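Asker: turn this into a structure:
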Amino acid sequence: MDTKSYVNKLIENVKIKNPGETEFHATIKEVLTSLIPLLEKEPKYIEEGVLERIVEPERQIMFRVPWVDDNGKIQVNRGFRIEFNSAIGPYKGGLRFHPTVNLSIIKFLGFEQIFKNSLTGLPIGGGKGGSDFDPKGKSDREIMRFCQSFMNELYRHIGENTDVPAGDIGVGGREIGYLFGQYKKLKNSFDSGVLTGKGIPYGGSLARTEATGYGLVYFVDEMLKDKDLSFEGKTVVVSGSGNVATYAIQKVQELGGLVVACSDSTGYVYDENGINLNTLKEIKEVQRKRISEYTKYHYTAKFVEGSQNIWTIPCDIALPCATQNEINIDAAKTLVKNGVIAVGEGANMPSTLEAIDVFLENKVLFAPAKASNAGGVAVSALEMSQNSMRLAWSFEEVDERLKNIMKNIYNNSKNAAETYGFEGNLVVGSNIAGFKKVADAMLAQGII
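Answerer: Now for the predicted structure:
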């Protein structure tokens, strides 16, 4: 059987064993097909069954999360933790609290996390978790009670050298604080390295809040520099208005770019004068309100319902930082038609496979999520290092380390693409570079 047929058969087997998990199927297809050039040159990964093992999580945990709301009514949610691969280090990956969370999404995110973490060059494996709990509209006390119930089960499966969760969509500093407090109480031990994204007073790292957004822009900046381009004077559209989007906007503005739009689940705001970052932070981080509030502060801005429509805005650089599959084939064609020169993924897999093909076919510079949004987990790993040493680095030191990590990820992805005959294709390059490190570690450790 030739390599392509082998890969296609494995993809079909994954679909059969994991029925209905469309997000998981998509990432398996994207990663495995891009590995074909490597597998043809180095068949040992096929002969030793590495692919059959790497697509199967080492452990899948699903559990009930009962909690009591402010009206005294019992609510029940479902919790997940997928410990996907620990070949190069303890499982590492965020917790997502969002009503769309299901097994497929957590497995897709966990699989992506294996290679993203590998690319950072740091000793961390791949995992992911979360719940279909929706923190929007909940009081602080309701969120605290949910987090405590969630941790009542999760604590059995995590540890500084076992599995280290962090935040993700719906899980910020408030939620991490409640989770850590309950873990500490249950274990009667101050294991600061068991969760990352913590508050600074109890073991958090400076620059962690900014890390994913900053890291995205550092990566895209390297990609632009390779073509003698920069953010200076470029029109930029950023989807989302959460942590990643906010700090991507901040760094783009520092580098001279003009960010004209951002969004949330209700729609987007367009401000031809450039998004006012202070206003955005006030609305989203302090008031926790909808993005439409922006127009109350800036009368020249306009709000448009439907967040997908943000990609109709002409721009030089697009930074999707909201959620998976937000750029479909039609949105990609519109971006290309309007002259986009670069797309950098800040969210997890925000472009569909068909959209990615459109970008690559039209020679758009494309930064895939597993490479370009690795900044968050990179600084999470740096937080783990600081916890282990019981010290804290300055913001500038962490930021400089982050910048170097993102530069190395870009160069490693670029070099892997060139080595295997796909010059300029960072999708293939990042998958191969990330996979090879994990696969070699798996081979060295025997059939486990």
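Asker: alpha carbons only for contacts and neighbour counts from here, please
Answerer: Fine.
Asker: how close does Arg156 sit to Leu186?
Answerer: Separation of Arg156 from Leu186 (Cα to Cα, to the nearest Å): 10 Å.
Asker: what does Ser239 give?
Answerer: On the measure of Cα to Cα, Ser239 and Leu186 end up 39 Å apart.
Asker: Ala433 now?
Answerer: Here Ala433 is placed at a distance of 39 Å from Leu186 (Cα to Cα).
Asker: compare those two (neighbour count), which wins?
Answerer: Ala433 (25 against 13; other Cα atoms under 10 Å).
Asker: am I right that that one is in contact with Lys414?
Answerer: No: taking contacts as Cα atoms under 8 Å, Ala433 lies outside contact range of Lys414: 9.2 Å.
Asker: residues contacting the residue most central in space within the chain?
Answerer: With distances taken as Cα atoms, centre = their mean, Asn348 lies nearest the centre of the chain, 4.3 Å away. The neighbours of Asn348, taking Cα atoms under 8 Å, 6 or more residues apart in numbering as the test, are 109, 323-324, 369-370, 373.
Asker: and the residues you listed, which two are furthest apart?
Answerer: Spatially, the most separated pair among the contacts of Asn348 is Thr323 and Lys370, at 13.6 Å (Cα to Cα).
Asker: quick check: Phe80 touching Val65?
Answerer: No: counting by Cα under 8 Å, Phe80 sits too far from Val65 to count as a contact (9.9 Å).
Asker: between these two, who's got more neighbours?
Answerer: Using other Cα under 10 Å as the criterion, Phe80 and Val65 rank with Phe80 on top: 25 against 22.
Asker: doesn't the more buried one fall inside a helix?
Answerer: No: judged by DSSP: H, G, I helix; E, B strand; the rest coil, Phe80 forms no part of a helix; its state is strand.
Asker: another sequence for comparison is provided below:
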Amino acid sequence: MTSARTEPDSAATEGQQRLPELLTPVYTEVLRRNPGEAEFHQAVLEVLESLAPVLTARPDLQDPELVERLCEPERQIIFRVPWEDDSGVFRTNRGFRVEFNSALGPYKGGLRFHPSVNLGIVKFLGFEQIFKNALTGMNIGGGKGGSDFDPRGRSNAEVMRFCQSFMTELHRHIGEHTDVPAGDVGVGGREIGYLFGQYRRLANRWEAGTITGKGQGWGGSAARTEATGYGCVLFTAEMLNARGEDLQGRQVTVSGSGNVAIYAIEKAQELGANVLTCSDSEGYVVDEKGIDLDVLRQIKEVERGRVRDYAERRGPSATFVPGGRVWDVPCDVALPSATQNELDADAARTLAGNGVRAVAEGANMPTTPEAVRVLQQAGVAFGPGKAANAGGVAVSSLEMRQNAGRDTWTFAHAQDQLAGIMRDIHGSCRETAERYGAPEDYVTGANIAGFERVMAAMVAQGVI
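Answerer: Prediction:
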């Protein structure tokens, strides 16, 4: 993991050299204003360095001040979260909400509870969310939040007390027309329930559209739980289809074993692929017969256990590899679905050398910049997270639509809507890349398509 953590910084100089000259001062100012926030720097640089074609073709967007404004959050909220553990010890965590850009609609983005969360992480996620949300075609802006609280190993009562304290502060900043949080790493159905309950208590109103990812019995949407993982695989299928290929019979590696990974595995299996791997922070499992989802779900969703338990329970077809890299397993398709910068350049060379055909990001920015270049230079179809994992926020937006109309959709209808949105996102990325002279470059296509939509709204609304 060390190389993955350091590579973005080591590649920064090379990345700056590829920046359009017009935007070099913008990135310099981002570095000055946000010292030490490596992930945020990486996310901004990845977008800015792909904008040269659109800035050349569209003089109306050649305004460095406008781009600088895009890189500066509209609001950054940091707050203290005191809570009491089961032993009666009072503890304090830090909470964040970065409301990054509302040009297209209310801020929309998840909450992440994990010890690694800091302001730079939340800003990188919020910046990515601007473009991801724009690509859905829906009227939602970009934001993100979370805390350095770790729900792993905590009792339900401890998680509830933390969530209630967190929402006691956050509730003043959110609302269905202002900012609509959802779940992310460490924030699943349990946490969303406690958060929404406390919001209701404080607001003294039933405002279902204030939080998404709710249970289906109390304002949630069918297919929301599955949406990010399903959407990633659907986007991957579209990339392969554009090359005259499909997922049938393909060998697939997936990293992670949380919500995104589990449902990416499920959809890939539905489309005829054989999914070989899953992982967590302790290592990875390779199962030559294909991951058994019933076993994995029992361990991860019910028992909240580790993937090593899967190998012990599954039998001789499954092997647990402590540490190591899931990307060493030969495959046709790779879906990094765990965390940022998990797939580095060495891993990308291994994947390319083993003949991988497509890589799509189920997590947010799991592939380092150099790894992306390695994959693209090898002719691998690469789907960036702001496009490939947009399914989650897309169905969250559909949940908001249902809440606004006091409506409830069937799973089949919600899934059909998701499939259509992912097709449209793929088409938009591909068409935009071709229009700007970068055919099959989904990174360029996603960045420019999102940029154009957000910029048009910002220009129309004036300097605010």
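Asker: show me what Glu342 of the second structure aligns to in the first structure.
Answerer: Structural alignment (TM-score structural alignment) places Glu342 of the second structure against Glu326 in the first structure.
Asker: from Cys262 of the first structure, how far out is that match?
Answerer: From Glu326 of the first structure to Cys262 of the first structure the distance is 13 Å (Cα to Cα).
Asker: more neighbours: these two, which one.
Answerer: Cys262 (29 against 20).
Asker: Glu272 is in contact with that one, correct?
Answerer: No: Cys262 of the first structure lies out of contact with Glu272 (Cα under 8 Å); the separation is 11.7 Å.
Asker: in strands, which of the contacts of Asn348 of the first structure appear?
Answerer: Using DSSP state E, the subset of these located in strands is empty.
Asker: select only the buried ones of those residues in PyMOL?
Answerer: In PyMOL, this line selects whichever of those come out buried by 16 or more other Cα atoms under 10 Å:
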select buried, resi 109+323+324+369+370+373
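Asker: as TSV, the contacts of Asn348 of the first structure with distance to Val50 of the first structure would be great.
Answerer: Output for these, formatted as TSV (distance: Cα to Cα, whole Å):
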residue	distance to Val50 of the first structure
Leu109	20
Thr323	30
Gln324	27
Ala369	23
Lys370	20
Asn373	26
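Asker: and which of the contacts of Asn348 of the first structure is nearest Ile341 of the first structure?
Answerer: Among the contacts of Asn348 of the first structure, and counting by Cα to Cα, the member closest to Ile341 of the first structure is Ala369, at 17.1 Å.
Asker: not including adjacent chain positions, what is the nearest residue to the aligned partner of the closest one in the second structure?
Answerer: Residue correspondence to the second structure (TM-score structural alignment): Ala369 of the first structure is matched to Gly385. Nearest non-adjacent residue to Gly385 of the second structure, counting by Cα to Cα, 6 or more residues apart in numbering: Glu361, 4.7 Å away.
Asker: now do the contacts for the one you found.
Answerer: 232, 335-337, 367, 383-385, 388-389.
Asker: in helices only, show me those residues.
Answerer: The helices, defined by DSSP state H, take in 232, 385, 388 from the contacts of Glu361 of the second structure.
Asker: now do the last one: how many residues are near it, please.
Answerer: Burial measure for Ala388 of the second structure: 32 neighbouring residues, criterion other Cα under 10 Å.
Asker: and the nearest residue to it once chain neighbours are set aside, how far from Val329 of the second structure?
Answerer: Distances taken as Cα to Cα, 6+ apart put Cys232 closest to Ala388 of the second structure, at 4.8 Å, once the chain neighbours are dropped. Look at Cys232 of the second structure and Val329 of the second structure: by Cα to Cα, they are 20 Å apart.
Asker: the more surrounded of the two?
Answerer: Each of Cys232 of the second structure and Val329 has its neighbours counted (other Cα under 10 Å); Cys232 has more, 33 against 16.
Asker: now do Val54 of the second structure against Thr24 of the second structure, distance only.
Answerer: For Val54 of the second structure relative to Thr24 of the second structure (Cα to Cα), the value is 16 Å.
Asker: same check, this time on Thr236 of the second structure
Answerer: 33 Å.
Asker: look at those two and report which has more neighbours.
Answerer: Legend: neighbour count by other Cα under 10 Å for Thr236 of the second structure and Thr24, higher for Thr236 (28 against 18).
Asker: could you say which helix or strand holds the more buried one?
Answerer: Using DSSP states H and E, Thr236 of the second structure sits in helix 224-242.
Asker: what sits against Arg306 of the second structure?
Answerer: Per Cα under 8 Å, 6+ apart, neighbours of Arg306 of the second structure: 280, 282, 299-300.
Asker: what ranges do the strands span in the first structure?
Answerer: Using DSSP E, strands in the first structure cover 59-68, 74-85, 91-97, 125-131, 163-166, 235-239, 258-264, 267-270, 302-305, 317-320, 342-344, 365-367.
Asker: I'd like those strands as CSV, with distance to Ile447 of the first structure appended.
Answerer: Shown next, in CSV, are the strands of the first structure (distance: least, Cα to Cα, whole Å):
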stretch, distance to Ile447 of the first structure
strand 59-68, 16
strand 74-85, 13
strand 91-97, 19
strand 125-131, 17
strand 163-166, 21
strand 235-239, 43
strand 258-264, 45
strand 267-270, 49
strand 302-305, 52
strand 317-320, 39
strand 342-344, 37
strand 365-367, 34
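Asker: burial count for the counterpart of Glu222 of the first structure in the second structure?
Answerer: Glu222 of the first structure maps onto Glu238 in the second structure, with residues paired by TM-score structural alignment. Burial of Glu238 of the second structure is recorded as 21 neighbouring residues (other Cα under 10 Å).
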